[in-house]
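>>> How does the following fold in three dimensions:
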Amino acid sequence: MGPGPAIRTPDQRLRVFVSSTLKELEPERRAARAAIERLRLAPVMFELGARPHPPRDLYRAYLGQSDVFVGVYWQQYGWISPGEEISGLEDEYRLTPGDMPKLIYVKRAAEREERLAELLDRIRDDGTASYTPFSTADELAELIESDLATLLAERFDASRGAVTSDAGAAGDEASADEASDARAAAAAPPTGSPTGRIPAPYTEAVGREFEVTALLTWLADDAQRLITLVGPGGIGKSRLAIEVAHQAGPPFDRVTFVTLEHVRDPAEVLPAIARELGVRDSGDAPLSEQLGIARAGRRDLIVLDNFEQVLDAARDLVTLLTDVPGATFLVTSRARLRVRGEQVFDVEPLALPPDLADPADDGTVDEILAAPAVRLFRDRARAADPRFEVTPENAADVVHICRALEGVPLAIELASARIRALTPAAMRARLDRVLPLLVTAARDVPERQRTIEATVEWSIDLLGDEARAMFVRLGVFAGDFSLDAVEAVTAGAPWATDLLGTLLELVDGSLLRQHGDADVPLFSMLVPVREIAGARFDRDQDAAAVRRAHADHYARLAAQMEPLLRGATQVAALDRLEAERDNLRAAFRHLIAVDAVDAVADAVWRLLLYWWIRSYLPEAKTWTEDLLAAGQPLSTRTRAILLAFPSWVSLWQTDAEISTAKLEESVRLFREIGDEFGEGLTLTVLSLAYMSVEPPDLELAEARQRAALDLEGGRDASFDALYRGALGRIRLQRGDLAGAMTLFEQSLDEAVRAQDMFVESIALTQVGWAQLALGQDASEAFLRNLDLAVRLRNDNGIAFALEGVSASVATTGDLERAGMLLGAADALRARTGLSDQRSYVTFQPFVDAVLASDDAAAFLAGRARGRRMSRRAVLESALGSHAAAAAGPRPSGVPS
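Reported below is the predicted structural model:
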């Protein structure tokens, strides 16, 4: 039997093979994949491959086609298949060619399987691989992205040096060939500069260093001869192409820049290329053949700018790839050419700074200016007003502007030019409608780029009728949206027969962006594009019906997500809801406006864990207050929800009133309709309320909590663990440390079995404070809690964890660091609008003890510093020296 068909990797870009165990490192594999794809490289991973092939054949074939090896290791050695002596994990490393770059990342762990430890020792000692420890998936992503970017730059520098050394001999041989060809001599242009006319850059290409390096690396590969820079209008495709053209140099004999901005007839593209190359059309042969004769033996880089309005000329480019074998084409277009041989390079917006509320010192300003979007704003604002600087006073406004404009270079340039008339604060206040702000009067800017609106309209004009209708309909969305949502709002539309095909036309035209950050294909529009779509949608005759379909879809989504917010699906469900949060808000507003209050109350209640984990409880409380203010008739269940939810959130707000009476009434209503889940949850909230009133009523608190645990209906492992932990808090407050610890241990065990990271983090907080009360070291519990809270993006949980770590550090005598950690927790509390629950301010006794000590000044100085530190700096400080405990699956010493 002959050999089977070749097993191909998912695409043909530079390939990065990722080796790791699958289940234990699933979050890390997702992070690695995202980091690799951000560099426009191809992740080669087992889960992306062809399932019909046996695993060993698959990874061996993938390794054979890969360019870089990335190994990620933690605790497990991996499965050893029958008849084999080593695991696939070790086999993959052994099979890696000696000359392939190997990047090894090892997650810190308290313990590892012996065979993995031996393998890691051999890898570290063989001297052919880089070896880097890490703690979290986010840190791994940063390391991989940085290391691969450095590797690309080093390889590109090496390849340019090699090409330069050979260029002279190759040029002499090519010249001899041309001299012997009379037709080439007749058609060739007059002797002159080896480089054609390239537009002069008037400004620096801010933040595009990686893109330039990556494109130059692609261009150095003879196999990649047609590269298309794709992106929406204003994203910076032309500026990037100009920068690449200026830096290309060897191996190209000539770089020619062809501007197609004013070309509308696809038949005029070849003549435009010929004119720039100085080739005269003799009419004796097809023009593509004449170009091949004239440029025989030459290495040409031909840049074709603004190709989107002549897409039918893409067939001519394919012909040129054959007739002019020495030419490479770099094309800028708002749409893909969709021809064979095309390599697409998606031009993304500039990287954004982190969001922040109040940058307090110059160090924070320096961190903000590291973001390319902010540097571009500053540089262009300085061009308009040389006195402008980004300062601690205006930095938050500048960050907000850049984030609101989503890093789109043209939008930032147009906005920053207004600095002569508007301060950043005044500009920020006008961002609710961005289009009037994004206008320039510069005479040397093409008419279609003098406003963002004109730039977007240019792209819309290139669409077919169905895609234009779809564009208008998508104006109903307020943020990212899924394919299911598109189906909901287009149901019954006569032009929506080929939904995927029409969406793809919008994606290809750079009016729609596609991504899958929440493990579900999502679509989005840049802010200016969405504003134009929204304005057109508002004028649509079907707008009212579509808005209701949109709102009903998101009410259904809340019901679908409710069970997924618990257990192993928790993170994916949180990310999905986060991605579509703006649409949830828009749906709630519309349902309230049309008096559908029961639907909104139901959705808010079902998404309780989402609001809680992502620290949006004050916002959710506002929704319930708006429902009460609507004055509409309420169902019994809705009345129960609207009594319970705001009362619960009030426990986190020190200036809010606690009403046990409202909660007692809510319990009665839930019991009346037989909703045992609602009854149990409200009993738990009521228990916390009795703990929080002055003076606390711990007898009633315990009675209500035990009643919640006694209910059988509507129970699940996650909430059962929460209820048990709440009872433990009451026992702790009553001085029963042993009883409390038993309940906390049970809560932690249940949470771990349920694979519920959020409930586990709460249980770890409770275990940690109980350990401190018993005089034990609680640092490992709090650090594990911090790791979980970071992975969940739970700001309030991070604050809980930092308070616990602070108290643990205080017991060691390092009061300055303890103060810094507590100050960071203070800053997070201020940001979320939530304080520690009034019945559970467990760090205060430690603060009181420190303030009464001789080292109070060091603690207070550290606390003030912590309030100003960036989140990243705080987390690095907290996790750095205790990374093993923070990264492990369960801290040693924590009950199992």
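>>> all contacts plus neighbour counts: C-alpha atoms, from now on.
Will do.
>>> Now for the nearest residue to residue 450 once chain neighbours are set aside, how many residues are close by?
Leaving aside its chain neighbours, residue 450 sits nearest to residue 440 (5.2 Å; criterion: C-alpha to C-alpha, 6 or more residues apart in numbering). Residue 440 has 17 neighbouring residues, counting by other C-alpha atoms under 10 Å.
>>> Can you tell me how far residue 440 is from residue 412?
From residue 440 across to residue 412, the span is 11 Å (C-alpha to C-alpha, to the nearest Å).
>>> what residues are up against the residue nearest to residue 450?
Residues in contact with residue 440 (C-alpha atoms under 8 Å, 6 or more residues apart in numbering) are 414, 417, 450, 451.
>>> Which single one of these is nearest to residue 860?
The shortest gap between residue 860 and any of the contacts of residue 440 belongs to residue 417, at 43.1 Å (C-alpha to C-alpha).
>>> got a list of what the closest one touches?
Here residue 417 is in contact with 380, 381, 383, 384, 440 (criterion: C-alpha under 8 Å, 6+ apart).
>>> can you rerun that using 6 Å?
Contact analysis of residue 417 by C-alpha atoms under 6 Å, 6 or more residues apart in numbering lists 381, 384.
>>> Spell out the secondary structure type for it.
helix (DSSP: H, G, I helix; E, B strand; the rest coil).
>>> any idea how far it lies from residue 491?
From residue 417 over to residue 491 (counting by C-alpha to C-alpha), the distance is 43 Å.
>>> And residue 431, by the same measure?
33 Å.
>>> what does residue 571 give?
Residue 571 sits 30 Å away from residue 491, going by C-alpha to C-alpha.
>>> let's see this one next to it:
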Amino acid sequence: MQHSPPSGDVTLVFTDIEGSARASSQNETAFLEALSRHNALLEPLVEAAGGYLVKNLGDGYFFVFSDVYTATACLLDFQQRLQQEDFSATDGLRVRVGIHCAVLTPQAGDYFGSEVNLAQRISDAGHGDMILLSPLAAQRLQDNPLENTTIVSLGLHRLKNLSEPCLLFRLMHPALKDRQFPFLRTLTSLQHNFPAQLTAFIGRTSEMNHTKRLLMVENCRLITLTGMGGVGKSRIATQTALDSLEAFPGGMWRVEFADVRSPQEVPEAIAGALQEALAPDPGIEAEARLISFFREKQALLLLENFERVMEATPFVSDLIQSCPRLTILTTSQQLLQIGGEREVIIEPMKIPPEGESYETLLRFDSARLFVERASMARTGFTLTRENAPSIAKLCRELEGLPLSLELTASLVRALTPQQLVPQMSRRFRLIAATRPDLEPRLRSLRGAIDWSYELLTEGERTLYAELGVFVGGFSMEEVEAVCDAPDAFFLLIALRDKSLLKAEEVQASTRYLMLTTLREYALEKLEGTDRLQQLRERHAAYFLKRAEILATGLEGDTRQSMKTFALEVENMTSALKFLEDKGDTESASRFGAALGRYYLRRGPYAVAERLLEMAERYERSLFAKDAEAHRSRLAHILLRRGAVHLRRGECERAEICLRECLPLFEKEGDIRSAIASR
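As a prediction, the model looks like this:
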């Protein structure tokens, strides 16, 4: 197989196993064995033909070849060999293939842009045993035909995510099965109202596969994609629906509720989306007409932004019960709470960790999305070794939130990624768009969060704002203590259900997390108020006490105390900074002594040294006034500073600390500590 990605005039090949999700669910062991045989058959053929493996897609591949003749001959050979194999354990194994020619330059071993999207959509349009060609690929093969092949035009078709129709061609060969195929899996063959997608769909494989499995394998009737505004629910739902065309021969319709304010308007909004498919009848209400229309149809309704019309859930329930073959896919910041509803939680995209290399950066969906959208904003923009660290930093700063990534990438038309990084401190002002095709709420990061905030009750808004004082997560008990919120249990559940918090189980307890972006927005609501100062005071007092209790647990079996310290260290660091900024030397020094013990065991040792040095300085001032009361505490701080210096290889400085603490321990009669300091 070619080891370096070809550049320039190349041929793109996508393959996909038809019905893989269903086959896997029916007999996973047999399917995995068949998949392994499929891979073992295809990869050597591509390698022998000099093709380049871009990626294994799980149940398919993306290859790039230097010329269309070699690529097509290779895939034709594969299809013929595949048909000779026995796959009866999985009721056959049928592969669709799409081939397209384009001029492309690889980026870190991968390919991006509209041409790649077109090639994948050509593959998606076919059925198993088919090889489909783009017009350019077909023309070149007609000029230089493979032996015994003919090329048949299948006409113009609207493909998923493409604004213009595409002429599709099928490669015919006597050895290929010429069974009676259904219509192509394109938008042209289906009643629908889905708009053409103007940008490529990036990543989200796990979320897509989960949703498709619920739709097509488990046959769920109501699936709700939940998540905060700007996380990509709508795009994932749309793409999932478009990828599931063949499952809904009765049609697919998308209904947007962003501008619908009354639940009574919901039936009319759905009827309006169906347009000419639903014959008007002034004498019959929209509810009855919709039930009559969908009663026998195997169809899909995509209901967008349902959080705005939650009181219309009884009508949705009636539709599902009255129309046994209708499936409803919704996007919402909260569940509809209807029996049988399945939730798919949409999280931000995965972000690259610090130090991620240029070569592997594009393995992360967030980086791929940024690079793809930036290349649309500025002609010639590519990922380079110079801008890769800044792109990775932007992905982390923006927490993998697709809306933020897209809007920030659009700024590359004026600023480089390196210039954008320092601007992230004012992200709410900076991240905005002037694109008229975007809904108003999605033209800025603030607008997306405003949309979520407006859904909250007064009590939920109050607690949400107050949660901004926490950093790195919090428990219900901590919220009750710091925010003095007796209803914390119910309010936290409500905020989680409305996608403003994430809940996960940690150490047999529920811990809540909030994105930094949402936290900054929450703090803005309290900025300049006395309440914010009160909350910071309570937060600092609570976590100081917690740190000192945990520090005492570092004497014997330290594992549990270290785990809890690690969980709360961001809260503690934030509280310590508040105390230092406030000038509360006593509390800050106590914090330093407790946190210093944690960093002494965990590192970085430079942090432990700074904290313990601060604690020592304050303890010396107290020791000078009352040696008896503060001798033991000062001695222990000096002992720990000595240990830090030893671990940093600073033997002379360690000796100074240990020599000073030894007589203090001896005077206290603390023989054990005295021995430790020798």
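>>> Report the spatially nearest residue to the residue positioned nearest the centre of structure 1, omitting neighbours in sequence.
Nearest residue to the geometric centre of structure 1 (C-alpha atoms, centre = their mean): residue 517, 6.4 Å. Nearest non-adjacent residue to residue 517 of structure 1, counting by C-alpha to C-alpha, 6+ apart: residue 575, 7.5 Å away.
>>> Downstream of the helix or strand the one you found falls within, the next helix or strand is which one?
Assigned by DSSP states H and E, residue 575 of structure 1 falls within helix 570-579. Downstream of helix 570-579 of structure 1, the next assigned helix or strand under DSSP H and E is helix 581-593.
>>> what's the average distance of that next one to structure 2?
Superposing on structure 2 and averaging over aligned pairs (mean C-alpha distance after the TM-score superposition for structure 1), helix 581-593 of structure 1 comes out at 1.8 Å.
>>> ok, and what's touching that helix?
By C-alpha under 6 Å, 6+ apart, helix 581-593 of structure 1 touches 478, 479, 551, 554, 600.
>>> Next: stretch 460-472 of structure 2.
491, 519, 522, 523, 525, 570, 571.
>>> got a list of what residue 600 of structure 1 touches?
With C-alpha under 6 Å, 6+ apart, residue 600 of structure 1 has these contacts: residue 588.
>>> which SS state does it fall under?
Strictly by three-state DSSP, residue 600 of structure 1 counts as helix.
>>> And residue 339 of structure 2, by the same measure?
Residue 339 of structure 2 ends up coil, using three-state DSSP.
>>> now swap in the one 5 residues further on and tell me
Judged by three-state DSSP, the three-state class of residue 344 of structure 2 is strand.
>>> Quick check, it in contact with residue 227.
No - the pair residue 344 of structure 2 / residue 227 is not scored as a contact, 8.8 Å apart, by C-alpha atoms under 6 Å.
>>> which of these two has more neighbours?
With neighbours defined as other C-alpha under 10 Å, residue 344 of structure 2 and residue 227 compare such that residue 227 has more, 25 against 18.
>>> What lines up with the more buried one in structure 1?
Mapped onto structure 1 by TM-score structural alignment, residue 227 of structure 2 lines up with residue 231.
>>> Against residue 348 of structure 1, how distant is that match?
7 Å.
>>> Now do the same for the residue nearest to residue 450 of structure 1: its match in structure 2.
Checking with TM-score structural alignment, residue 440 of structure 1 has residue 433 as its match.
>>> how close does that match sit to residue 427 of structure 2?
12 Å.
>>> do the same with residue 116 of structure 2
If you go by C-alpha to C-alpha, the gap between residue 116 of structure 2 and residue 427 of structure 2 works out to 32 Å.
>>> likewise residue 193 of structure 2?
Counting by C-alpha to C-alpha, the gap from residue 193 of structure 2 to residue 427 of structure 2 is 35 Å.
>>> what's the answer for residue 138 of structure 2, then?
48 Å.
>>> So between the two, which is more surrounded?
Using other C-alpha under 10 Å as the criterion, residue 138 of structure 2 and residue 427 rank with residue 138 on top: 25 against 19.
>>> can you tell me which helix or strand the more buried one belongs to?
Going by DSSP H and E, residue 138 of structure 2 is part of helix 135-143.
>>> residues in structure 1 matched by that helix, start to end?
Counting by TM-score structural alignment, helix 135-143 of structure 2 sits on no residues of structure 1.
>>> Aligned to residue 362 of structure 2, what sits in structure 1?
Using TM-score structural alignment, the partner of residue 362 of structure 2 in structure 1 is residue 369.
>>> Quick one: name whatever helix or strand follows the helix or strand harbouring residue 36 of structure 2.
Taking DSSP H and E as the criterion, residue 36 of structure 2 maps to helix 28-48. Once the chain leaves helix 28-48 of structure 2, the next helix or strand it forms, by DSSP H and E, is strand 52-56.
>>> what's the following helix or strand after that following strand?
Assigned by DSSP H and E, the successor of strand 52-56 of structure 2 is strand 60-65.
>>> That next one vs strand 52-56, what angle?
160 degrees (axes from the mean of the first three to the mean of the last three C-alpha atoms, to 10 degrees).
>>> Contacts for strand 60-65 of structure 2 next, please.
Here strand 60-65 of structure 2 makes contact (C-alpha under 6 Å, 6+ apart) with 10-16, 51-55, 71.
>>> In a markdown table, list those residues along with distance to residue 487 of structure 2 and neighbour count.
Shown next, in a markdown table, are the contacts of strand 60-65 of structure 2 (distance: C-alpha to C-alpha, whole Å; neighbours: other C-alpha atoms under 10 Å):
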| residue | distance to residue 487 of structure 2 | neighbour count |
| --- | --- | --- |
| 10 | 62 | 20 |
| 11 | 61 | 26 |
| 12 | 58 | 30 |
| 13 | 57 | 28 |
| 14 | 54 | 24 |
| 15 | 54 | 23 |
| 16 | 51 | 23 |
| 51 | 62 | 28 |
| 52 | 59 | 22 |
| 53 | 56 | 22 |
| 54 | 53 | 18 |
| 55 | 50 | 14 |
| 71 | 64 | 24 |
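>>> For residue 292 of structure 2, state which of those is nearest.
residue 16 (37.0 Å).
>>> what residues are up against that closest one?
59, 60, 95, 96.
>>> residue range for the helix or strand it falls within in structure 1?
Element membership of residue 16 of structure 2 [criterion: DSSP H and E] is strand 8-17. Aligned by TM-score structural alignment, strand 8-17 of structure 2 corresponds to no residues of structure 1.
>>> and what of stretch 71-80 of structure 2?
Against structure 1, stretch 71-80 of structure 2 falls on no residues (TM-score structural alignment).
>>> Show me what residue 324 of structure 2 lines up with in structure 1.
Per TM-score structural alignment, the equivalent position to residue 324 of structure 2 in structure 1 is residue 325.
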